[in-house]
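K.L.:
Make a model of this:
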Amino acid sequence: MSNPVLFAVDDDPGVLRVIELDLRREYGSRFRVIRADSGIKALKTLEQIKLRNESVGLFLVDQRMPQMTGTEFLEHAMKLFPTAKRVLLTAYADTDAAIRAINNAKIDYYLFKPWEPPEENLFPVLNDLLDDWLSSFRPPFQGIRVVGSRWSPHLHQIKDFLARNQVPYQCLDIEAKPEARQLVANLGSNVNELPVAIFPDGSYLVQPTNMQLAEKIGLKTRAEMPFYDLAIVGSGPAGLAAAVYGASEGLRTVLIEKEAPGGQAGTSSRIENYLGFPVGLSGSDLARRAVAQAKRFGVEILTPQEVREIRVQDPYRQIVLNDGVEISCHAVVVSTGVSYRQLEIPGIDRLTGAGVYYGAAMTEAISCLNEEVYIVGGANSAGQAAIYISKYARHVTILVRGDSLAQSMSQYLIDQIELTENITVQLHSQVIEVQGEKFLETITISNQITGEQQTVSTHFLFILIGAKPQVDWLCDVVERDKQGFILSGSDLMRDGKYPHGWKLNRPPFLLESSVPGIFVAGDVRHGSVKRVASAVGEGAIAIQFVHQYLSHI
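P.N.:
Just a heads-up that it's a prediction; the model follows:
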């Protein structure tokens, strides 16, 4: 973190040099000394300091300067850094101006030139002012700041992308934070050009895409090599486990992820039934640990990067990325997981990201403070989200179509929900419509038994239902079931016959698809157990079959 700034402004080069030397000698170990020879130049520098989210502790400014007097400069500067101490340098003839500056620019002190010796006439005054400033100084946030409207779907997308990729950020609501409006004004932007992401070096991106953010923060989006032993598509628990075991056993491994490591599990607020973690761990923590472990073994992780298609050119598997780049490999593990099923009801598309969220959306939890929140879903992910959000919300209602939670939710979560006073479970219920202009305002709930409908006020609806496999890019390459899940192993055999197009003199391995060398692990596999531990297990097991496959090509 950069030290706070002491800013000296004087149009006399000799005086300015002396001021700088005195300040550096006395305060250089605790503060950064910056100088400018005019008020106009100083203001431009201040705008850059503000964009970098740095702090100014004190202004030491000469009154008599052309174009802009010291008082005029301080009146502008105090809008950018209102807490900074302000000292005006004057001559005896400028006493009246100094007095007026106390009223207009709210200066804290004025000093007569010359101030020699500084040990008697300068430092005692500045020491007192800086001690007072430091007593209330709180270091500013050092990271990415995102400015936008609270209900902007694009803002939600940026927050979700940064959070899931473990990148610290601060969100500033343009409607609620004066600081946000000042930043936008400094950039010369307007609300129609939001959201804007401002980086620690003062640079910024207007309405950035995930790819632009990734390149700016240093995520790897392009492969280093044209060929790998193993390519893994999807970095949920199954993909991360496959990456760790594959790379640790000597396979040149690349992991391709279109959003962020961790997959759906990475959005879980607390996983309490994962072996070896008696107090549980968050999905983001599990993802962070697994990514660090994979990188330690040399796994190359591309994110955000998407696979467009896969081609079979024996003995190679050609993966075509969304940007047109092709990666060649011997074996592929598909571990793309599943996504939540979307509700097809009136108003849903327009309000998605503006009060309606698919998944747990942990980035929005703090926004739920003292709000009425509704969650659609009855599986573990819905239960975990409800318990986490209940720490902020006034009340959380879980809407379940069935007659109990026991059909799809772990008992430990059901017990916690029953013990949480501000969580209610509403059975036989489904949302049939959402309403709102710029953001979600009400939802209509229907009881499937009685047909009764009720419209309730809420700004937050979280949808965690269904499981749709993310394998559209595979098209007709591998065999899938009616729901789109990938068939593998014995599920591919029909009356003892190999799957169509199978050319090898052996049946498919346990986790091998209908194409030799393309394996599947985790939730995207037909018949898989939708649990984190089983996904990790399948990812590890898949590598053993990869080795067997590679030994015979």
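K.L.:
hey, let's count contacts and neighbours off CA atoms from now on
P.N.:
Fine.
K.L.:
quick one, what contacts F462?
P.N.:
For F462, the contact set (CA atoms under 8 Å, 6 or more residues apart in numbering) comprises V356, Y357, Y358, G359, A360, A361, V373, Y374, I375, V376.
K.L.:
and those as JSON lines, adding secondary structure?
P.N.:
What follows is the contacts of F462, written out as JSON lines (DSSP: H, G, I helix; E, B strand; the rest coil):
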{"residue": "V356", "secondary structure": "strand"}
{"residue": "Y357", "secondary structure": "strand"}
{"residue": "Y358", "secondary structure": "strand"}
{"residue": "G359", "secondary structure": "coil"}
{"residue": "A360", "secondary structure": "coil"}
{"residue": "A361", "secondary structure": "coil"}
{"residue": "V373", "secondary structure": "strand"}
{"residue": "Y374", "secondary structure": "strand"}
{"residue": "I375", "secondary structure": "strand"}
{"residue": "V376", "secondary structure": "strand"}
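K.L.:
Second chain to compare with the first, below:
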Amino acid sequence: MATKPIILTVDDDTQVLQAIARDVRHGFGEHFRVIRAESGQRALDVLERLRVADETVALMLVDQRMPGMSGLELLTAARRLFPEAKRALLTAYADTDAAITAINEVRLDHYLVKPWDPPEQRLFPMLDEMLDDWLADHPPEYRGIRVIGHRWSQESHAVREFLARNLVPYRWIDLDSDAEAPELLRLTGGADRDFPLLLFPDGAVLERPTTQEVAEKASLRGRAEVPLYDLIVVGAGPAGLAAAVYGASEGLRTLIIERDAAGGQAGQSSRIENYLGFPSGLSGADLARRATAQARRFGAEFLLTDEVVAIDGHAGVIGVSLGNGTELRAHSVVVATGVDYRRLDVPGADRLTGRGVYYGAAVSETSSVRGEVVHLVGAANSAGQAALHFAAAAERVTILVRGADLSASMSHYLVQRIAATPNIEVRYSTAVEEVRGRDRLEEIVLRDTADGHLTTEPANALFVLIGAVPRTDWLDGGIARDDRGFVLSGPTVRRAGAGRSWPLERDPYLMETNVPGVFAAGDVRLGSGKRVATAVGEGATAVMSVWQYRAGTGL
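P.N.:
Sure, this is the predicted structure:
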């Protein structure tokens, strides 16, 4: 049987070391093994032995001020042995600068100022959070879904991406490279099948399933429990999740409908480092997981893999139509469908999508690009985060930028980080002219935007993170939008010339569209900030507008 993952505590003060090991064992000993070390060098020796023994270290809780080897020096050395372990630093008030340095240099996950009493309030919540994050990336010995298919299959990519974005653990078995594939095919009926195949722990096999079929079998979909909701939120990105949290926490019967996966475009971000309250940053998947759990905790209901196709506004009750023909009703609706990345409009792009050309960070492809050459198109924060993420696995990452610099559209901290990463190259004044390949991406044609010169070079994977196209085609006719498709709300409803469609004497509330009781939040809204923090704020603000609307209509 596998041993428990390890929490390593390190402090040169024997009494402090005994106390923190006792507290950690008391709070987490049921699921983790706690090991102590009384110096940095001793801890490094222990870690080296654990590495040889193929043990798993989940967390290192290390004192900063130790003679011979500081906590920061230990964590720097330990990172090469257990790079995926969570790292926390015990500090004094005077050591804050060291903690900030550790965040930047060794990706410190947390720092804790001594003393930590009472541990139930000052220690356990911090450890709970880090260990939950670690467990999300390191599930127990795998007994879940297995996906069998070809790496360069669009259908296989779509299923893997759907599972990854919905945080459903799965194991990928490549028909072309995994030794166990032939035996599994024999046991499931032979190679004459439509791939991908999904094998479930209960013995069920799905052959080339739709995302709806996968969601149903994986118990993701959910269902509408009541015929009339106080609030329906369309879209489960940061804005939609925030609206669900703030609506449900204030007692509104809330349903959130999402066609793909919770987290939206932000959920594909490998690392968000400028979100308030997370000095070490967090991934988009972590943010989505936390927010979804928070919304569920307050009673919000989720309906996944269903798409809203129409909203029909009536006095006091708003109809919401789904693509499967279902009709739902609510007193208020928040539209938070976000944006999609703009498609790459060059020869070969559509044919090779999912076969080497991917939109967004494509979290399911991270392991596939190990040791390969990756190209990435885009110059915004999402592109910078993706480049840094892939650089940890790929041989080389090349960012293709139409402009002359990154600073106009990318945060300063990302520009600096990219410049300091040796296997990332930024190629300015460059655009993709064509992508080529027979069954998968093999090469790309690049154009110098200054002189028009064309060059061709081999490529294993091309990730496209360009532009913002709002998900609003389904709103045709009813809800006012600008000429690019962004939803008008609040003062812009009248200023933009849509006032003729506003039916009431009062002005629209701050986040209200031209249909009373229907609100917009996040990137889908004209004038939004296109940042995670602003999207979350808009989701909360939309619920404030909902309450204004309810008060005004006597709901």
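K.L.:
Need the TM-score between these chains.
P.N.:
The TM-score (TM-score structural alignment, normalised by the length of the first structure) is 0.74; 416 aligned residues with a CA RMSD of 1.5 Å.
K.L.:
So which of the contacts of F462 of the first structure is the closest to F439 of the first structure?
P.N.:
Distance to F439 of the first structure, by CA to CA, is smallest for V356 among the contacts of F462 of the first structure, at 8.5 Å.
K.L.:
Of the contacts of F462 of the first structure - the most surrounded one?
P.N.:
Within these, I375 tops the neighbour count with 28 neighbours, counted by other CA atoms under 10 Å.
K.L.:
residue contacts, that one?
P.N.:
I375 of the first structure is in contact with A382, A386, V396, T397, I398, L399, L461, F462, I463, L464, counting by CA under 8 Å, 6+ apart.
K.L.:
what's the longest helix in the first structure?
P.N.:
Longest among the helix segments of the first structure by residue count, using DSSP state H, is helix 532-550.
K.L.:
after superposition, how close is that one to the second structure?
P.N.:
Once fitted to the second structure, helix 532-550 of the first structure is off its aligned match by 0.5 Å on average (mean CA distance after the TM-score superposition for the first structure).
K.L.:
Identify all contacting residues around that helix.
P.N.:
Residues contacting helix 532-550 of the first structure (CA under 8 Å, 6+ apart): 237-242, 245-246, 265, 274-275, 330-331, 333, 335, 509-512, 516-517, 519-523, 528-529.
K.L.:
Now, those residues that are in helices?
P.N.:
Counting by DSSP H, the members of the contacts of helix 532-550 of the first structure that fall within helices are P237, A238, G239, L240, A241, A242, Y245, G246.
K.L.:
out of these, which one sits closest to M493 of the first structure?
P.N.:
Of all these, M493 of the first structure sits closest to A238, with 24.2 Å by CA to CA.
K.L.:
Check the mean deviation of the lengthiest strand in the first structure from the second structure.
P.N.:
The longest strand of the first structure (DSSP state E) is strand 326-334. By mean CA distance after the TM-score superposition for the first structure, the fitted strand 326-334 of the first structure averages 0.5 Å away from its aligned residues in the second structure.
K.L.:
now that strand against helix 532-550, angle please.
P.N.:
Strand 326-334 of the first structure runs at 120 degrees relative to helix 532-550, counting by axes from the mean of the first three to the mean of the last three CA atoms, to 10 degrees.
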